[in-house]
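# Pasting the sequence and the predicted model now:
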Amino acid sequence: LRVVDVSDRFSGAFAARLFGDFGAEVILAEPPEGHALRCEPPFLNGVSGEDRSTVHAYVNWNKRSIVINHEDELADLIRSADVVITTSDSPPRPALRQLRNDAVHVCITAHGLGDSLTGCPGNTLTHSARVGWSYINGYRDEPPLSMPRHQGGVVGGVTGFITAAAALRRRDQGPSEHIDVSELEAFALTVHPWGVAAVYHDTGGTPGPSGGRRRGDPGPLWELADGRMNFGLADFHNWTEAMDALNLPELGRRQELIPDVGRHSQNMRDVVIGMAGTLPKLQRWDIFHQLAKLRCVIGVVQDFDDIGSNEQVAARNFLVETTIDGQSVRAAGAPAKLSPSPWQLYKPAPLFDEDRVAVLKPRTTTPRTTTPTPDDPSEGPLNGIRVLSFGQAWSGTFGTELLALLGADVVQVGSLHRPDVFRRISQQVPKGVVDTSRPQHPLNTQGHYNSVNLHKREITLDLRQERGKELLWQLLPKFDILADNFRPTVMPSWGITLEKLHEIRPGMIWASVSGYGETGPYWDYPANGATTEPMAGLSSIHGYEGDRGMNTGGLYPDPIGGYFVVATILAALAHRDRTGEAQRVDLSMMEAVTTVCGDALLEYDATGSLPAPGGNHHPRIAPHNNYQTADGEWLALATETQDSWERFAHLIGISDEKFATLASRKANEMRLDEVVASWCKRQNVDEAEELLSKIGVAAARVAPLYELYSRPDPHFEASEFIRGIEHPEAGKTWLPGRPWRFSAAKSCPIRPAPCVGQHSHEVLTGELGLSDGEYQELVDNGITGTLDD
């Protein structure tokens, strides 16, 4: 498979790198001045150079470089390509007309093509502002806080890889597939459940699951003698023993706190006060292991020095070595383990134009393996692929939702006796969706669940009963993929192994998401998004500049795990189609999140400086910040190029020579922020955003997360990314959908999330040939059914 990377953004480069990681030949087609990321700091040992950027080293490995001096050279490359990746929202280059009928072109841009924002610059700062991240990050009464570094590019890149890999499965149908991917929309899917749920509950606003704290408030990161930790107190098992470990024995024997069910609603003030007194005397790793063995959800804040020496990281051989200008450095490895076909780093990022001779050699083509093509491309490129999902909460359900939105038939396996935790957020129908004209159940009307389970079917099975297990084993051979995000002990306890799955369905793929993966000393330790952020290093680089770091206002590891498990599943499908081998996908959320900030680990080795939070600033660009406006709103603003700076400077009347160049603006950033803040303080936020966007300045109002799903921004509604979806019990609500558009494999309307067991009769009678009487017997015995049976 040949991939031609014509990108000039992080997202496109990262998408292309993922193809290389999974074995494709990737050609980096560079302009004469070099790929844009060659100029991105930091640099090896602090010395700039075209081959010394740590960002280039991270996103351009597993590629070969050729400089394109003439359009004819690019046309020849595109003619030979199976996949072409671009990142420009300008009119397509003439060379793209050479794309073969069986090839795929994916264009990843800030805002997508054909959108009202098309052509407006955007980056992680403005994406964070538009999708609600900046609003819920940071401290109350302090400036909104962007997500760190290149997160918008990472998410846009993995989405681009996913869509292109999926499109390759229908390439025999022709014509060539052109895919439009929006970084902004893909990024919105990393935070939306909290906004949707708040609208369901009619709260009028939301700080997210972890935001809204004032500086100095206790948690979610607590000080210990030698560092900081996150404690998921409300979900602690073995409460009494856990409080003993924290030297709080009296609190451990309070009867109202001992059951984990209902602890969320208890007053934890005394626990908070007690922990603030005892934790500073305790050692973080001692407490981590003691409590994890008691099934308590906790995490240690690790910086990238800690990551490099962590025992779990070492046991799973997660870190890889590459080189920058000849110097060996460590980097984050595979976001998920794939076997028997492995992820591999086989080549460092290329030197400028180093592969010209090799790339221009006549290419010997080999007959490619054809894959089954979908009968109805309107269902999506994965039509014909079937997934049996034991996803729960967010990471597993979101990953399988992406597969469903790409056309796979996803059957979720639920339970009547222990429904998904996202169904159990509240014991009442949320007041924002109460409708006395229709039957409603609390379990079917929770915004968290309904926002991450679109386009699926659901059955219920009681796997405590032998008949329930028998039905599961009868269903398994009918599916291509088995997905779960249980603890690694659960599925094997049912007798599930890759060998057994291959025996009953040759070539089956089993994909699991867990906190730490299925191997290593932490393999059976509990984890969630709030504990994974610190464990993965993210909390050490997210936060206000000069601070020690903090958790995000959301639960970022869950959607990151979902995105990367889908990417790895698609690589596994391609391998399965070539070889017939069964595939095991083992995703550790800790590793996946370290991957999205993996350039920071590489930077530490390359520069010797420990990465720290940068706030809303950028290592190269200035101005790049959130500024308050006259109406009390906040405006994300960045001038990414010299041209955009000059237009901005002319607009607001800046002529000071110390701001004349990119380097001088960065050197005088504090003073520049004061000047820009003074101008913004006199502006209306919406008018300023519109004016700045027209002159090529990246600008975006910091939008409240709640607002996005109560009265969506017109551009989200016009692009149909956020649309009203009718649910049989919750009614019509605003929900985000597909952050991509296919030119050939058109997408069908999105179906709502299923009610509990909604499709049990349909699946069990249709798939297994059960009669209505046999099905009713299962219902009578509590093995399957719906809430109304």
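Yep, it's here.
# CA atoms for contacts and neighbours, from now on please.
Noted.
# residues touching the residue nearest the centre of the chain, list them.
By C-alpha atoms, centre = their mean, the chain has its centre lying nearest to residue 560, at 2.8 Å. Applying C-alpha atoms under 8 Å, 6 or more residues apart in numbering to residue 560 gives the contacts 155, 190, 395, 589, 592, 593.
# Neighbour-wise, which one of those residues leads?
Most neighbours among the contacts of residue 560, by other C-alpha atoms under 10 Å: residue 589, with 32 neighbours.
# Now do the residue lying closest to that residue once chain neighbours are set aside: how many residues are near it, please.
The shortest distance from residue 589 to any non-neighbouring residue, by C-alpha to C-alpha, 6 or more residues apart in numbering, is to residue 515 (5.0 Å). Around residue 515 there are 29 other residues, counting by other C-alpha under 10 Å.
# any idea how far residue 593 is from residue 515?
10 Å (C-alpha to C-alpha, to the nearest Å).
# try this one side by side with the last:
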Amino acid sequence: MSDPNAPLHGIRVLELGTMYAAPTVGRMLRDFGAQVIKVEDPETGDFARHWTPQKEGLSLGFTRLNAGKSSIGIDLRTDRGRELVRRLAAKVDVVIESFRPGRLETWGLGYAELSAANPGLVLVRVSGFGQTGPYSELPGFGTVAETASGFAHVNGWADKPPTSPPFGFADSIAGISAAMGAAMALFRRERTGRGEEVDVALYEPLMFILGDMILKYTATGEIQDRVGNGTGSASPRGIYQAADGKWLSIAASNQGIAKRLFHAMGQPELLDDSRFATNPARMENNEVLQAKVIDWVASYSREEALGILEKFEVVSSAVNDSSDIVVDPHFLERTLVEVKGEELLKSVLMPGPILHMRESARPNYDGVPRIGQHTDALLGELIGESAESIAELRAAGVIGGND
């Protein structure tokens, strides 16, 4: 049970989505008090269960997105399975789905059908290109969103190929955005009693966070290209190697920080040089200035350089790998959590909620559900299926899993 003070305590969510973006929505809502019921194929489950890395057959990626959820095994390819989902949707506040647009309607599970039985329902839909537009029927995963949005084109170095990130970047951003949409729809429902259909395309939140790339082109005709660790808008900024081979970042993204950086470097006279006196001038002479910062950082160990930068209040950080993060006292106190109730995952850490609220406690991540682990209990509790009916549905292959 969630903390009674959690903002979404008492909200019930039915998650029909698989793999990454839609389960991220469920995780976001679950983190802040919602009960999340995950509908899975009774035989194979969510394909994310098969992702690597794994620990003794348990997918760590699936664990991160689904710990603490309940699982019902229902075969959505059957008429009776879809009828069970229709009845479950009448008993929840939010339904999350990530099928290709039109699939739910084909199954008789579209917003019109579900909201007829549950007018306050919020249906959150995550798809590659959204529910409308010429591309709406195209399949789309995160990699496609990262390339279609323009992200891959600007990510990386000018002399290297366009680069996608080695993790579910577009899926995560879309999932967080969709969770915000769900929360806004629930807030409006408090005032009006009406539900809502939330439509999130994987590429759109990512295209938004790319900054001024599109505005810049339509205003000036200039296409933004890859600039490595620079921003293309402020200097000096980047990632630099210290004398001990370790790396750190510096972001002198406004005039005050640039001034403090030059003092930290023992070169305050740089501000008197017309090439470096203002940000536009620094951008014009970025390569020359970057060489000076590179040389300064390379003359110290990372710890020494960061100590000097901290003394002068220059925005900077170590470039952490996983081994750095899991021993850092700040991250241990504020950010990292354990998965409870899993013998396989003793002392395993993962990132907790993406934000903190003073009046609600940090959630527990109490184990990873087996496929269909909660099928019998939830079908009985939510839609009144008897033990005999559940047994018959299982014998017919409509439901299943590891009860």
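Sure, I can see it. Everything quoted here is computed from the prediction, not taken from an experiment.
# follow-up on the earlier one: any idea how far the counterpart of the residue nearest to the centre of structure 1 in structure 2 is from residue 350 of structure 2?
Alignment note (TM-score structural alignment): residue 560 of structure 1 maps to residue 173 of structure 2. For residue 173 of structure 2, the distance to residue 350 of structure 2 equals 18 Å [C-alpha to C-alpha].
# which one in structure 1 is aligned with residue 132 of structure 2?
Alignment note (TM-score structural alignment): residue 132 of structure 2 maps to residue 519 of structure 1.
# How about the secondary structure of its match?
Here residue 519 of structure 1 is recorded as coil under DSSP: H, G, I helix; E, B strand; the rest coil.
# In this structure residue 600 of structure 1 contacts residue 611, no?
Yes. Assessed by C-alpha atoms under 8 Å, residue 600 of structure 1 is found in contact with residue 611 at 6.1 Å.
# Now do the shared contacts for those two.
residue 304.
# who has more neighbours, those two?
residue 600 (28 against 19).
# in what helix or strand does that one lie?
helix 598-607 (DSSP states H and E).
# State the next helix or strand along the chain beyond that helix.
Helix 598-607 of structure 1 is succeeded, C-terminally, by strand 624-628 (DSSP H and E).
# Can you give me the stretch of structure 2 that the next helix or strand after that next one aligns onto?
Remark: after strand 624-628 of structure 1, the chain's next helix or strand is strand 634-638, criterion DSSP H and E. Mapped onto structure 2 using TM-score structural alignment, strand 634-638 of structure 1 spans residues 247-251.
# gap between that stretch and the chain center?
Stretch 247-251 of structure 2 has its C-alpha centroid displaced from the chain centroid by 24 Å (C-alpha atoms, centre = their mean, to the nearest Å).
# Aligned counterpart of residue 622 of structure 1 in structure 2, please.
Checking TM-score structural alignment: residue 622 of structure 1 goes with residue 235.
# Quick check: that match touching residue 255?
No. Using C-alpha under 8 Å as the test, residue 235 of structure 2 is too far from residue 255 to be in contact (9.5 Å).
# Compare those two (neighbour count), which wins?
When neighbours are counted by other C-alpha under 10 Å, residue 235 comes out ahead of the other of residue 235 of structure 2 and residue 255, with 28 against 15.
# residues in contact with that one?
Per C-alpha under 8 Å, 6+ apart, neighbours of residue 235 of structure 2: 251, 252, 253, 258, 279, 282, 283, 286.
# hmm, try it at 6 Å
Listed by C-alpha atoms under 6 Å, 6 or more residues apart in numbering, the contact set of residue 235 of structure 2 reads 282, 283.
# For the closest residue to residue 201 of structure 2 other than its chain neighbours, give its distance to residue 204 of structure 2.
Excluding the flanking residues, the one nearest residue 201 of structure 2 by C-alpha to C-alpha, 6+ apart is residue 130, at 4.2 Å. Applying C-alpha to C-alpha, the value for residue 130 of structure 2 to residue 204 of structure 2 is 9 Å.
# same thing with residue 331 of structure 2?
Taken as C-alpha to C-alpha, the span from residue 331 of structure 2 to residue 204 of structure 2 is 30 Å.
# Looking at those two, which one has more neighbours?
Using other C-alpha under 10 Å as the criterion, residue 331 of structure 2 and residue 204 rank with residue 204 on top: 20 against 14.
# which stretch of helix or strand covers the more buried one?
Counting by DSSP H and E, residue 204 of structure 2 is found in helix 203-209.
# which residues are contacting that helix?
145, 149, 174.
# Noted, bye for now.
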